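# Okay, sequence plus prediction incoming.
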Amino acid sequence: MQSCSSPKTEPVSDKFEITDSLISRLLVDTVAQANNTTLLTFSAKITADEERKAEIFPMVSGTVQNVAVRSGDRVTKGQTLARVISAEMAGYDKEAISSSAELSNAERNLAQAKELYNSGLSSARELKEAQNDFLIKQAEDKRAQATLKLNGGNNNGIYTIKSPLNGVVIEKNVTSSMQLRPDNDNSLFTIADLSNVWA
């Protein structure tokens, strides 16, 4: 006789069993507190410290004769960056040479006036005039030499652009044969000390 019953099934075990192949790959370790480091990522812009950066503009007009550095080059304070042939510098040179010659002439005249005065052949007034002329020529020569030096000249009509600090050329906006004007809004070079930067 047949009854309406379902076949008996084995009860399902909730136990987890480790097989031999799993045991061979199993690693056992002691639980310990790990050194947990959190890595944070930020977006930033790296810039040079404004206190350690110099933008160099032309002091005179002229034509760039040669450029001695490129972007990325390390430079030292006083190093030549470029040379410019300049009519303005030639004018400063002429003034410096002329004032030196006038000073030498005034110095000779003063020495001669002293000799004549000491010999009794000229008056104290003539000696005083020679002394005053010498002082005036000396002041004019100092001014002309200072103007020449301030503008980076050296008695040959060449304006030498030099680095004002130790650092790296981070920007270069000048090429050989380029015409320069002193009212140019763009710097020729930007030099920065990159030993400390801002982020």
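Noted; the coordinates are in hand.
# Please make it C-alpha for all contacts and neighbour counts, starting now.
OK.
# Could you check the host helix or strand of residue 104 and say which residues are buried?
Following DSSP states H and E, one finds residue 104 within helix 87-119. Neighbour-count burial for helix 87-119, counted by 16 or more other CA atoms under 10 Å, picks out 87-90, 92-97, 99-100, 102-104, 106-107, 109-110, 113-114, 116-117.
# the strands in this structure, which residues?
Listed in chain order, the strands of the chain (DSSP state E) span residues 47-48, 53-56, 62-67, 74-75, 80-85, 158-162, 167-172, 179-180, 189-192, 197-198.
# Can you give the contact residues for the second one?
The contact list for strand 53-56, computed with CA atoms under 8 Å, 6 or more residues apart in numbering, reads 164, 165, 187, 188, 189, 190, 191, 192, 193.
# Make sure the first one is actually in contact with residue 77.
Yes: Residue 164 is in contact with residue 77 according to CA atoms under 8 Å; the separation is 5.2 Å.
# The two - which one has more neighbours?
Applying other CA atoms under 10 Å to residue 164 and residue 77 shows that residue 164 carries more neighbours, namely 18 against 11.
# what's the distance between the more buried one and residue 172?
Relative to residue 172, residue 164 is positioned 15 Å away (CA to CA, to the nearest Å).
# One more: residue 62?
Distance from residue 62 to residue 172, counting by CA to CA: 17 Å.
# Below is an additional structure, to be compared with the one above:
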Amino acid sequence: MDKKQKLAIAAILIVTALAAGAITLGGKSGSDEHGDHGKEDTHAEHKEAGHKENDDDHAAGKSAKAGDAHGDDEHDAHDEGERIAFSAEQMRVAGIVLADAGLSDMTGTLPLPGEIRFDADRTAHVVPRVAGVVEAAPVRLGQAVKKGQLLAIIDSGAISDLRSEAQNAQQRLALARDGYAREKKLWEEKISAEQDYLQARAALREAEIAARNAAQKLAALGAGGDGSSGAFQIRAPFDGVVVEKHIALGEMVKEDTAVFTLSDLSQVWAEIDVPASALDAVRVGAAATVKASALSSSASGKVAYVGALLGEQTRTAKAHVVLPNPGGAWRPGMFVTVEVAAGAARQVLAVPDDAVHTVENRSVVFTAAEGGFIAQPVKTGRSQDGRTEILSGLEPGQRYAARNAFLVKAELGKASAEHAH
């Protein structure tokens, strides 16, 4: 290769290098311009997005504030809904008495399962005492009867025989009296012998004994001496209720058939099973409170009996509490819980039983508020001596409706009805 060719090749390489550099510089310049423009666009978009986010945040803030205000309004409305308006004049007219919640002495209690049963001392299984056919049974099942009231009439052959015997005995007695009087007069006048007089006197004594025996047989059955009739009247032995009736017209009954069960339901027994471990606490005379899930109220009584023997299967002793039952609310067969007082007394927060009411399946006490009352939910404990323990929901010293609180509940129900309408 000569010198000219070398120079030509070098020139071509220089031109090519210069052209490549120009292309590189041009592309870079274009990229910078496009990049700056892209940066400006991105900044603009970011700025616009920022403004948009600020606007959204501002709107959300307004919405949140509106929501908070709405929530406050609802809360206030809810509070207002719970408040029962009552003026001082209304409370005075209604006789509503306010009191401050305070402490009361209550003894410890031992809860035991139990069942309401008839008072066995005031329950009778009435039997005819004579066999016969039923002529009448005027009383109905569940009817309240008075002592001596007619329950049924039975036609009995045995009663007919006894009455005939009594009637004959009376007739023989009358004849014996006449014979004795005659023989006595003749003996006094020395007309007849003394032996005749003594025989007449002995006959009189025998007639008197026979008549007395016949009358006693009728009296023992409660039949009386109504001629030769066989009608036997069954009468109530005391005031009570006919709780069972096993007799019908025309039926033949035996002398030992329990035709009626009569019970005085003015008081009943709450029978409990006392485990051996609790016998030291459950004693005769101990105060007890009886509660039933079927009833909203409770009753107080005293333990009247504690059995001395333990059951072979249950290993418990029987005991019962005597309960007054004037309204018949405690029905035999009802399951109950008997809380027997046990242990030393202690002070607890308590209110009168009449101050606690049930609203929407919750126990409440109507506490005093400005312009009326609020139905304050509370958790109750045991009841004793007309007072109910408050476990939570009420503070000592807090004022509440202690008397005639049911009128506040009535006003609450009226307001709820109007609101629903």
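Thanks, I have it. Quantities reported herein were computed from a predicted structural model and do not represent experimental measurements.
# what's the TM between chain one and chain two?
A TM-score of 0.80 describes the superposed chains when it is computed by TM-score structural alignment, normalised by the length of the first structure; 184 aligned residues with a CA RMSD of 2.9 Å.
# just to revisit the earlier point, between the contacts of strand 53-56 of the first structure, which is nearest residue 26 of the first structure?
When these are compared for distance to residue 26 of the first structure (CA to CA), residue 193 comes out closest, at 56.8 Å.
# What about the closest one, how many residues nearby?
Counted with other CA under 10 Å, the neighbours of residue 193 of the first structure add up to 21.
# how about it, what's its partner in the second structure?
Taking TM-score structural alignment, the alignment pairs residue 193 of the first structure with residue 264 from the second structure.
# check contacts around the residue lying closest to its match once chain neighbours are set aside.
Excluding its sequence neighbours, the residue lying closest to residue 264 of the second structure (CA to CA, 6 or more residues apart in numbering) is residue 240, at 4.1 Å. By CA under 8 Å, 6+ apart, the contact list for residue 240 of the second structure reads 144, 145, 146, 147, 262, 263, 264, 265.
# Give the buried subset of those as a ChimeraX selection command.
Command for ChimeraX that selects the buried part of the contacts of residue 240 of the second structure, burial taken from 16+ other CA under 10 Å:
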select :144,145,262,263,264,265
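# TSV please, covering the contacts of residue 240 of the second structure and showing distance to residue 103 of the second structure.
Shown next, in TSV, are these (distance: CA to CA, whole Å):
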residue	distance to residue 103 of the second structure
144	44
145	47
146	47
147	48
262	45
263	42
264	39
265	36
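# The contacts of residue 240 of the second structure: which two are farthest apart?
147 and 265 (14.1 Å).
# Which of residue 62 and residue 172 of the first structure has more residues huddled nearby?
More crowded of residue 62 of the first structure and residue 172, by other CA under 10 Å: residue 62, with 23 against 19.
# quick one: contacts for the aligned residue in the second structure for the more buried one?
Aligned counterpart of residue 62 of the first structure in the second structure: residue 132 (TM-score structural alignment). By CA under 8 Å, 6+ apart, the contact list for residue 132 of the second structure reads 154, 155, 156, 157, 252, 253, 254, 255.
# go on, residue 89 of the first structure?
Counting by CA under 8 Å, 6+ apart, residue 89 of the first structure touches 60, 148, 151, 153, 156, 157, 158, 159.
# next one: residue 87 of the first structure
Contacts of residue 87 of the first structure by CA under 8 Å, 6+ apart are 61, 62, 157.
# separation between the residue nearest to residue 264 of the second structure and residue 145 of the second structure?
Residue 240 of the second structure sits 6 Å away from residue 145 of the second structure, going by CA to CA.
# Okay, and residue 29 of the second structure sits in which element?
Secondary structure assignment for residue 29 of the second structure, by DSSP H and E: helix 3-82.
# centre of the chain versus that helix, how much separation?
Chain-centre distance of helix 3-82 of the second structure: 76 Å, with CA atoms, centre = their mean, to the nearest Å.
# same check, this time on stretch 154-166 of the first structure
For stretch 154-166 of the first structure, the distance to the chain centre is 14 Å (CA atoms, centre = their mean).
# for that stretch, which positions count as buried?
Residues of stretch 154-166 of the first structure classed as buried: 154, 155, 157, 158, 159, 160, 161, 162, 163, 164, 165, 166 (neighbour count, 16+ other CA under 10 Å).
# same deal with stretch 80-92 of the second structure?
Residues of stretch 80-92 of the second structure classed as buried: 82, 83, 84, 85, 86, 91 (neighbour count, 16+ other CA under 10 Å).
# next one: stretch 363-378 of the second structure
Neighbour count says stretch 363-378 of the second structure has 363-368, 372-378 buried, by 16+ other CA under 10 Å.
# which one is the match of residue 62 of the first structure nearest to, not counting chain neighbours?
Leaving aside its sequence neighbours, residue 132 of the second structure sits nearest to residue 156 (CA to CA, 6+ apart; 4.3 Å).
# Now which residue in the first structure aligns to that neighbour?
Using TM-score structural alignment, the partner of residue 156 of the second structure in the first structure is residue 86.
# how far away is its match from residue 181 of the first structure?
Per CA to CA, residue 86 of the first structure is found 10 Å from residue 181 of the first structure.
# returning to what we had before: identify the contacts common to residue 240 and residue 145 of the second structure.
Common neighbours of residue 240 of the second structure and residue 145, counting by CA under 8 Å, 6+ apart, are absent.
# My guess is residue 127 of the first structure contacts residue 111. True?
No: taking CA under 8 Å as the definition, residue 127 of the first structure is not a contact partner of residue 111, at 9.3 Å.
# The residue opposite residue 95 of the first structure in the second structure once aligned and residue 229 of the second structure, how far apart?
Using TM-score structural alignment as the criterion, residue 95 of the first structure maps onto residue 165 of the second structure. Here residue 165 of the second structure is placed at a distance of 12 Å from residue 229 of the second structure (CA to CA).
# Over to residue 16 of the second structure?
Distance of residue 16 of the second structure to residue 229 of the second structure, given as CA to CA: 158 Å.
# ok, now residue 146 of the second structure?
Here the criterion is CA to CA. By it, residue 146 of the second structure lies 26 Å from residue 229 of the second structure.
# do the same with residue 250 of the second structure
For residue 250 of the second structure, the distance to residue 229 of the second structure equals 17 Å [CA to CA].
# Kind regards, and thank you for your time.
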